[in-house]
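> quick one, structure for this:
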Amino acid sequence: MAIMALNPLARVPKPHLHFSLSIPHRSSSSFSRQSLLNPSRRRRAASFMASASLYHKELAAAKRAASLAARLCQAVQKAILISDVQSKADKSPVTVADYGSQAVVSLVLKMELPSESFSLVAEEDSGDLRNDGGQDTLKRITKLVNDTLSMDGTYNITVSEEDVLAAIDSGKSEGGPSGQHWVLDPIDGTKGFLRGDQYAIALALLDEGKVVLGVLACPNLPLGSIGNPDKDTSQNQTGCLFSAKIGCGTDMQLLNGSTANRIHVTSIENPADASIFESYEAAHSQHDLSSSIAQKLGVRAPPVRIDSQAKYGALARGDGAIYLRFPRPGYREKIWDHAAGCIVVSEAGGVATDAAGNDLDFSKGRYLDLDTGIVVTNKKLMPSLLNAVQHALKEQIQNAALL
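You can find the predicted model right below:
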């Protein structure tokens, strides 16, 4: 990798910078002198200050990496051609944007956070690109990566094809319960990306098996509400960046630069007033099971079906109240499909569990071992939701036995 006078900590302001990596901080006035006289408030203030100081650099680097990867993906989506699509062994579509996004995130994290113990658990590897017929695609990816890294003049770096291959392959880590591991889905919702619909660049950090921060870059998600016509949508802008850090809440801002705002899940308590998010693709989740759960809850609104972890972001800001994901039997969930989304929702006041109500465990490697499916909602709705889920699953088993 040819790097000339690279100092990732040096920042030269650029008037054409299109996205902001400033991390909003809580004003010191939030903890008044009077508040600090109260011992319990003083302890909460101290806890907040301690949490705010942790992972500060890591979150800034994650926001920068995901934002740059999103810019690459946007450029590809605008001019997508059938030749952009390759096939993996499992026949799922992979685009040059998948590879380019993973390479950009890997390179940026390594430059912003130099470490000999860098570990990345990610979806793609370079096997197809190294095979005969992959050379042209690799050239395109390398050009995209270099164009993206040079976008705002911050990185004085030119990467080679071998650098790109190495960056992609840095995602082969197995993760686990010890140390720190970045978790990346370079394009979550590839089919949505190919259709021109929703997708997300999802990046999270595990520390000793726990998700401690997460970023969702959602280039096609409107700033206004999705799936909720009663919510104000006057800000008709597109492209959202969600970020969350353990103990510090969840923020949302525009991808192309804006002040970040704190967001929260909906406070709806009556299941009948809830709306449900689920996967757009029927192959990704059992829509019939979700429908049965909705009926048992008395949900009146039709389901909102969108691709990717953009659902987590939309739920975190209160667009909907429930997210259901029930893959077909035999499917194993990958940690990169949920790590970033889970902390974005949980720090916004929500809860994510498996169908039995167990916390999601990201410490066991590249896969989530869980009971049947994933359910996400606010704390008030979760008991009734889990009850409906268990009844629907029991009914499904009984119906299957009769066939």
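
> C-alpha only now, for contacts and for neighbours.
Noted.

> which residues touch Ala301?
Counting by C-alpha atoms under 8 Å, 6 or more residues apart in numbering, Ala301 makes contact with Asp273, Ala274, Ser275, Ile276.

> next one: it from Arg195, what distance?
Distance, Ala301 to Arg195, using C-alpha to C-alpha, to the nearest Å: 25 Å.

> what do you get for Gln180?
Separation of Gln180 from Arg195 (C-alpha to C-alpha): 35 Å.

> between these two, which one's more packed in?
Neighbours per residue, other C-alpha atoms under 10 Å: of Gln180 and Arg195, the larger number sits with Gln180, 20 against 12.

> and for Leu402, the neighbour number?
Residues near Leu402, counting by other C-alpha under 10 Å, number 6.

> re the thing from before, would a markdown table of the contacts of Ala301 with distance to Ser92 be doable?
Conversion of these to a markdown table gives the following (distance: C-alpha to C-alpha, whole Å):
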| residue | distance to Ser92 |
| --- | --- |
| Asp273 | 36 |
| Ala274 | 33 |
| Ser275 | 29 |
| Ile276 | 26 |
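
> of these, closest to Arg71?
Closest approach between these and Arg71, by C-alpha to C-alpha: Ile276, at 29.7 Å.

> ok, how many other residues are close to the closest one?
25.

> again with Glu162
Around Glu162 there are 12 other residues, counting by other C-alpha under 10 Å.

> check which helix or strand covers it.
Per DSSP states H and E: Glu162 is located in helix 161-169.

> on contacts alone, who are the packing partners of that helix?
Applying 3 or more C-alpha pairs under 8 Å, 6 or more residues apart in numbering; DSSP states H and E, one finds that helix 161-169 makes contact with helix 96-112, helix 135-149.

> please provide the structure for the following sequence as well, for comparison with the first:
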Amino acid sequence: MQSLTRLGDDLNFASSIIDQVDSITLPRFQSQDLTIRTKPDNTEVTDADVAAEQRIRSMLGRSRSRDAILGEEEGETGSSSRRWIIDPIDGTRNFMRGVPVWATLLALEEEGEIVMGIVSAPALHRRWWAGKGLGAFTGRSWANAKQIHVSDVRNVSDASLSYSSMDGWAARGQLRGFLRLAQESWRTRAYGDFWSYMLVAEGAVDMACEPELELYDMAALVPIVTEAGGTFTSVSGEPGPWGGNAVATNGHLHDEALKILNSISDGEGTARA
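Okay, here's the model as predicted:
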């Protein structure tokens, strides 16, 4: 594990990268000449996604040339115990439609652990970041940063749940489990994407879950949630962003949320492993 001083340096460097990326993505938001194409996996990518990832890779190449990189648009390059993980625009469809809930996600993995994450949502004028052992923060800049913490809600019946879509739960055979969690919660809202998890970290929402995610969708979110005092696992309870899906809570609610999600399947009515 790197020292806290080195991690702080990485966070400062990541912030300088994100400053430049915001200057690329925000002017393209709601642009009339946005270029959009469909990738082989039937997801969309815009010229802003591509330009953002290219800028991040360029800056990493100059200052962190020994580190590996995994990006949504250009895949994996390099081999190192240190790996930067990029989602140039999380919420591309929002970006395309003029919805301001989208963000650039940048994380640092070291020896198999995500040790740093930064999330920038320039159309919302918000940024969040965290480093392992350093806490989680939000603010427009380092100078006016505020440390954030999860809520203290102890029961699902008193909790607010945020989610994305329901299609993936049906594909997993867990739609009934998800609906049970939603029904047992005090309040549900579909904030979606990175926004759900940042609200968990801030204590505005108590639980968030999604059934189908890639590593680059989750990596930057994990340290922000956990350094704020929360818990981030897969639906099966695997810690971190490695399980292909996510459940994030304030920690108090985690076991109960996982139990409800896995309590009934769409087919046999039995729990999924």
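
> pick the most buried one from the helices and strands packed on helix 161-169 of the first structure.
Ranked by mean neighbour count, those are led by helix 96-112 with a mean of 25 (mean count of other C-alpha atoms under 10 Å).

> hang on, Ser234 of the second structure packs against Asp255?
No. Counting by C-alpha atoms under 8 Å, no contact exists between Ser234 of the second structure and Asp255, whose distance comes to 11.9 Å.

> higher neighbour count, those two?
Higher neighbour count among Ser234 of the second structure and Asp255: Ser234, with 22 against 12, using other C-alpha under 10 Å.

> which residue lines up with the more buried one in the first structure?
For Ser234 of the second structure, the aligned residue in the first structure is Asp354 (criterion: TM-score structural alignment).

> next: Phe194 of the second structure.
Residue pairing (TM-score structural alignment): Phe194 of the second structure is matched to Gln309 of the first structure.

> so who does its match touch?
Counted by C-alpha under 8 Å, 6+ apart, Gln309 of the first structure has contacts Asp188, Gly189, Tyr199, Ala200, Ala202, Leu216, Asp337, His338, Gly341.

> which one of those residues is nearest to Val104 of the first structure?
Ala202 (13.0 Å).

> check contacts around Ser234 of the second structure.
Residues near Ser234 of the second structure by C-alpha under 8 Å, 6+ apart: Gly240, Pro241, Trp242, Gly243, Gly244, Asn245, Ala246, Val247.

> cool, Arg172 of the second structure as well?
Going by C-alpha under 8 Å, 6+ apart, Arg172 of the second structure touches Pro211.

> ok, now Val351 of the first structure?
Contacts of Val351 of the first structure (C-alpha under 8 Å, 6+ apart): Cys342, Val345, Val376, Thr377, Asn378, Lys379, Met382.

> now the helices for the first structure?
33-36, 39-53, 56-78, 96-112, 127-130, 135-149, 161-169, 190-195, 287-297, 310-316, 339-346, 382-402 (DSSP state H).

> what number of residues lie near the equivalent of Thr259 of the first structure over in the second structure?
The alignment partner of Thr259 of the first structure in the second structure, by TM-score structural alignment, is Asn144. As a burial measure, Asn144 of the second structure scores 9 neighbours (other C-alpha under 10 Å).

> same check on the one 4 residues further on?
A count of nearby residues for Ile148 of the second structure, using other C-alpha under 10 Å, gives 24.

> my read is that it contacts Ala136, right?
Yes. If you go by C-alpha under 8 Å, Ile148 of the second structure and Ala136 touch, sitting 5.7 Å apart.

> shared neighbours of the two, which are they?
Taking C-alpha under 8 Å, 6+ apart as the contact rule, Ile148 of the second structure and Ala136 both touch Ala228.

> thought Ala204 of the first structure was touching Val183?
Yes. The criterion here is C-alpha under 8 Å, and Ala204 of the first structure meets it with Val183 at 5.1 Å.

> find the residues that touch each one of those two.
Shared contacts of Ala204 of the first structure and Val183 (C-alpha under 8 Å, 6+ apart): Trp336, Ala339.

> quick one: Lys210 of the first structure from Ala272 of the first structure, how far?
Note on Lys210 of the first structure: its distance to Ala272 of the first structure, by C-alpha to C-alpha, is 34 Å.

> with that, I have no additional questions.
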